[in-house]
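> what would the 3D arrangement of this be:
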Amino acid sequence: MRTVRTATPRRYLMCPPEHFRVTYSINPWMDPAKPVDPVLALFQWEELRDRYRSLGHTVEVLDPVADLPDMVFAANGATVVDGRVLGARFFNAERTDEAPAHLAWFRRNGYTEVREPQHINEAEGDFAVTSQWILAGMGFRSSPLSHSEAQEFFGRPVIGLELTDPRYYHLDTAFAVLDDAAGEVMYFPDAFSPGSRKVLARLFPDALLATAADAAALGLNAVSDGRHVVLPRGATGLFAPLRERGFEPVAVDLSELHKAGGSVKCCTQELR
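This is a model prediction of the structure:
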């Protein structure tokens, strides 16, 4: 019997790609020699924003800052759980100034429990939240020391997962939460160390496992409201398995932003 899914209204924080360019390379997707169409990038971002609103979600907008071309990837700026905000501390110097811009937004908007982290973490790039745990990536960007810091701050168990493929440099490029209450997820096993694959199999024995082709299309860089799963349109191999589980895949085109190694989830910070 097919599971009946219920969408839960969400609040998201997004930042328009007004200054988006690929002017440096800090992951294997980025090639400054390949041109970026900033007009198309903005159009694609607006389509994603409008799609969220059409699904009944609220989208708050963070003003972009000049000379911070990756600020469009708002998921990396902070992690919010139960109204508590843990800021980011970026690994690469090129993105350092994004962190205070995010924290300033939260303080302006009435958040009172806002913490600037001591250890490197790239927020929802490497933190995936379910009702029971926070799954935390490490290996390329976020420090393992950030895991205990997040656990102490949020009061939720944090489970570390080691990433081993540089194409999947953040957890959110290889792992997505489909239903946070039920603990349903999808992931690409080959992005993880052998031990982390065993942990994932134990925690999520019924997970949807992505193919290499769908991972390469950034199909795991997805956002779910418990029913609708917004994901890149190129991840076609995920559509039928999602439908079989009762989810509704919502395909979008963020091909310009893929040139910097980011897609749906990278552009979307959830305000829990």
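> for the rest of this, base every contact and every neighbour count on C-alpha atoms.
Noted.
> can you pull up the most central residue in the chain?
Centroid-nearest residue in the chain, with Cα atoms, centre = their mean: K265, separated by 3.7 Å.
> and the gap between that one and E113?
According to Cα to Cα, to the nearest Å, K265 stands 24 Å off from E113.
> show me where the stretch 101-250 of the chain has helices.
145-154, 194-203, 212-216, 239-244 (DSSP state H, counting those that start in this stretch).
> elements contacting the last one?
Packed against helix 239-244 by the contact rule (3 or more Cα pairs under 8 Å, 6 or more residues apart in numbering; DSSP states H and E) you find strand 248-252.
> centre of the chain to the strand it packs on, how far?
16 Å (Cα atoms, centre = their mean, to the nearest Å).
> following element in sequence after that strand, please.
Next helix or strand after strand 248-252 toward the C-terminus (DSSP states H and E): helix 255-258.
> what's that following helix packed up against?
Helix 255-258 sits against helix 38-54, with contacts defined as 3+ Cα pairs under 8 Å, 6+ apart.
> so which bits of the helix it packs on are buried?
38, 41-45, 48-49, 51-53 (16 or more other Cα atoms under 10 Å).
> any chance of a markdown table for these, columns distance to R197?
Below are the buried residues of helix 38-54 laid out as a markdown table (distance: Cα to Cα, whole Å):
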| residue | distance to R197 |
| --- | --- |
| P38 | 38 |
| A41 | 34 |
| L42 | 37 |
| F43 | 37 |
| Q44 | 34 |
| W45 | 33 |
| L48 | 31 |
| R49 | 33 |
| R51 | 33 |
| Y52 | 32 |
| R53 | 35 |
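> and the furthest pair within these?
Using Cα to Cα, those span at most 22.7 Å, a distance reached by P38 and R53.
> now do the contacts for the residue nearest to the centre of the chain.
By Cα atoms under 8 Å, 6 or more residues apart in numbering, the contact list for K265 reads 75, 172, 221-223.
> in ChimeraX, how would I select the buried members of those?
Command for ChimeraX that selects the buried part of the contacts of K265, burial taken from 16+ other Cα under 10 Å:
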select :75,172,221,222,223
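> ok, the contacts of K265 vs L238, which is closest?
Using Cα to Cα, A222 comes nearest to L238 of the contacts of K265, at 10.9 Å.
> could you double-check that that closest one lies in contact with P232?
Yes: using Cα atoms under 8 Å, A222 is in contact with P232, at 7.4 Å.
> just give the number of residues close to K34.
Residues contacting K34 under the criterion other Cα atoms under 10 Å number 10.
> over to R108?
R108, neighbours per other Cα under 10 Å, totals 9.
> over to E116?
14.
> which one is it nearest to, not counting chain neighbours?
G87 (5.1 Å; Cα to Cα, 6 or more residues apart in numbering).
> and the one you found, what does it touch?
77-79, 99, 102-103, 114-117, 123.
> which among these end up buried?
Buried, going by 16+ other Cα under 10 Å: 77-79, 99, 102-103, 114, 117, 123, out of the contacts of G87.
> quick one more, to check against the first:
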Amino acid sequence: MCPPRYFAVDYAINPWMDPSQPVDVARALAQWTGLRDIYRRLGHTVEEIEPRPGLPDMVFAANSGTVIGGRVLGSRFRARERAGEAEHFRRWFVEHGYRDVIMPSRINEAEGDFAWTGRILLAGTGFRTDPEAHAEAQEILGVPVLSLRLVDPRYYHLDTALFVLSEETESAPARIAYYPQAFSAGSQRVLARLFPDAVLAGVADAECFGLNGVSDGRNVVLPVEATALAERLAAQGYEPVLVDISELRKAGGGPKCCTLEIRK
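Below you'll find the predicted structure:
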């Protein structure tokens, strides 16, 4: 995670960003701290990277890389405003002992568009990550990759429209939650075929970034406004943990955007 010390909305690279609206950096930092502390309270280890001036979106650490089995596929941003983040995150991985760090040749916005199910890497495209980056991820990470097309610009990253509730194990398949209308008709059919027991979200939960959730298989961290989704998950045995990310949402981010999951 990366604290939003230099958080701002000085430009618009997604439909949620409006530079004319004021941003409260202190509030953003307090919300981020609350999210970090929730992870720690749930027993997870949180490592932090130092933010850099001039990179206000660095708080969205999910875009910094994809880590599976200790191998790191770095990021390459489409927007020039975020391009500088990639090298800072690459250095962090190297300085923290990761020896297998490979930077992509194609536009690849990391866990923003990649979701690991324990067997298959779900990969989004349509607005940010290049389709060719999916094949590159398969070659570098050595895992099967399934491409999904996003069609609604409000859900410009896969992690704004889908997240993994529990990874596949020997005894149980993976489970996901997603917002169907964010995907092309063909991608909707693929998801329905692969995940027939998925939790489907409605428009209200999608619009508050309810699909930008983080799950450890039991506890599911969601924006506080995602009440219907939280109720649906609770009914199925999950433990919703609600967090206020309203200030960070002004830049088009939520819990998952702030969180890179490192799988060693």
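> just to revisit the earlier point, from the contacts of K265 of the first structure, pick the one nearest F154 of the first structure.
Closest approach to F154 of the first structure among these (Cα to Cα): A75, at 17.4 Å.
> ok, the counterpart of S143 of the first structure in the second structure to I262 of the second structure distance?
Mapped onto the second structure by TM-score structural alignment, S143 of the first structure lines up with D130. D130 of the second structure is 23 Å from I262 of the second structure, where distance means Cα to Cα.
> same thing with F209 of the second structure?
For F209 of the second structure, the distance to I262 of the second structure - Cα to Cα - is 22 Å.
> among those two, which residue is more densely surrounded?
F209 (29 against 17).
> contact partners for the more buried one?
Contacts of F209 of the second structure by Cα under 8 Å, 6+ apart are 160-161, 223, 226, 249, 253-254.
> swap the cut-off to 10 Å and go again
Counting by Cα atoms under 10 Å, 6 or more residues apart in numbering, F209 of the second structure touches 155, 159-162, 203, 222-226, 245-246, 249, 252-257.
> can you check E46 of the first structure too?
E46 of the first structure makes contact with 16-17, 40, 52, according to Cα under 10 Å, 6+ apart.
> how about the residues you listed, which pair is most distant?
L40 and Y52, at 18.7 Å, using Cα to Cα across the contacts of E46 of the first structure.
> what's the match for the residue nearest to the centre of the first structure in the second structure?
Counting by TM-score structural alignment, K265 of the first structure lines up with K256 in the second structure.
> A28 of the second structure versus that match, what's the distance?
From K256 of the second structure over to A28 of the second structure the distance is 15 Å, taken as Cα to Cα.
> try T125 of the second structure
Taken as Cα to Cα, the span from T125 of the second structure to A28 of the second structure is 29 Å.
> can you check G65 of the second structure too?
From G65 of the second structure over to A28 of the second structure (counting by Cα to Cα), the distance is 23 Å.
> map A26 of the second structure onto the first structure.
A26 of the second structure maps onto V39 in the first structure, by TM-score structural alignment.
> residue contacts, that match?
17-18, 20, 45, 256.
> map R78 of the second structure across to the first structure for me.
In the first structure, R78 of the second structure lines up with F91, judged by TM-score structural alignment.
> ok, the nearest residue to that match once chain neighbours are set aside - contacts?
Using Cα to Cα, 6+ apart and skipping residues adjacent in sequence, the residue nearest F91 of the first structure is R141, 5.7 Å away. Contacts of R141 of the first structure were listed using Cα under 10 Å, 6+ apart, and they are 89-92, 120-122, 125-126, 163, 169-171.
> ranges for the strands of the stretch 151-264 of the second structure?
Counting by DSSP state E, counting those that start in this stretch, the stretch 151-264 of the second structure has strands at residues 162-166, 175-178, 199-200, 214-215, 219-223, 239-243.
> most packed of those strands?
When the strands of the stretch 151-264 of the second structure are scored by mean count of other Cα atoms under 10 Å, the highest mean neighbour count falls to strand 162-166 (a mean of 25).
> picking up where we left off before, got CSV for the buried ones among the contacts of G87 of the first structure, with distance to D180 of the first structure too?
Compiled in CSV, these are given as follows (distance: Cα to Cα, whole Å):
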residue, distance to D180 of the first structure
G77, 21
A78, 18
T79, 15
A99, 26
H102, 24
L103, 25
V114, 23
P117, 25
A123, 17
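> how far does stretch 113-132 of the first structure sit from the chain's center?
Taking Cα atoms, centre = their mean, the mean C-alpha location of stretch 113-132 of the first structure is offset from the chain mean by 11 Å.
> secondary structure element for L13 of the first structure?
Using DSSP H and E, the element containing L13 of the first structure is strand 11-14.
> hmm, who's touching that strand?
The contact list for strand 11-14 of the first structure (Cα under 10 Å, 6+ apart) reads 45, 48-49, 52-53, 56-64, 71-75, 77, 102, 266-272.
> from E136 of the second structure, how far out is the nearest residue to R263 of the second structure once chain neighbours are set aside?
Leaving aside its chain neighbours, R263 of the second structure sits nearest to I68 (5.1 Å; criterion: Cα to Cα, 6+ apart). For I68 of the second structure, the distance to E136 of the second structure equals 14 Å [Cα to Cα].
> now swap in R263 of the second structure and tell me
Distance from R263 of the second structure to E136 of the second structure, by Cα to Cα: 19 Å.
> these two: who's more crowded?
E136 (18 against 12).
> check contacts around the residue nearest to that one when sequence neighbours are not counted.
In this structure, E136 of the second structure finds its nearest non-sequential neighbour in P104, 7.4 Å apart by Cα to Cα, 6+ apart. With contacts defined as Cα under 10 Å, 6+ apart, P104 of the second structure is in contact with 65, 73-76, 110, 133, 136-137, 140.
> just to revisit the earlier point, the match of S143 of the first structure: how many residues sit nearby?
Counted with other Cα under 10 Å, the neighbours of D130 of the second structure add up to 19.
> give the contact list for it.
78, 106-109, 113, 123-124, 136.
> strands - which of those land there?
123-124 (DSSP state E).
> can you select the buried ones from the contacts of D130 of the second structure in ChimeraX?
Remark: buried members of the contacts of D130 of the second structure, expressed as a ChimeraX selection using 16+ other Cα under 10 Å:
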select :78,106,107,108,109,113,123,124,136
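> the residue nearest to E136 of the second structure -> the first structure?
In the first structure, P104 of the second structure lines up with P117, judged by TM-score structural alignment.
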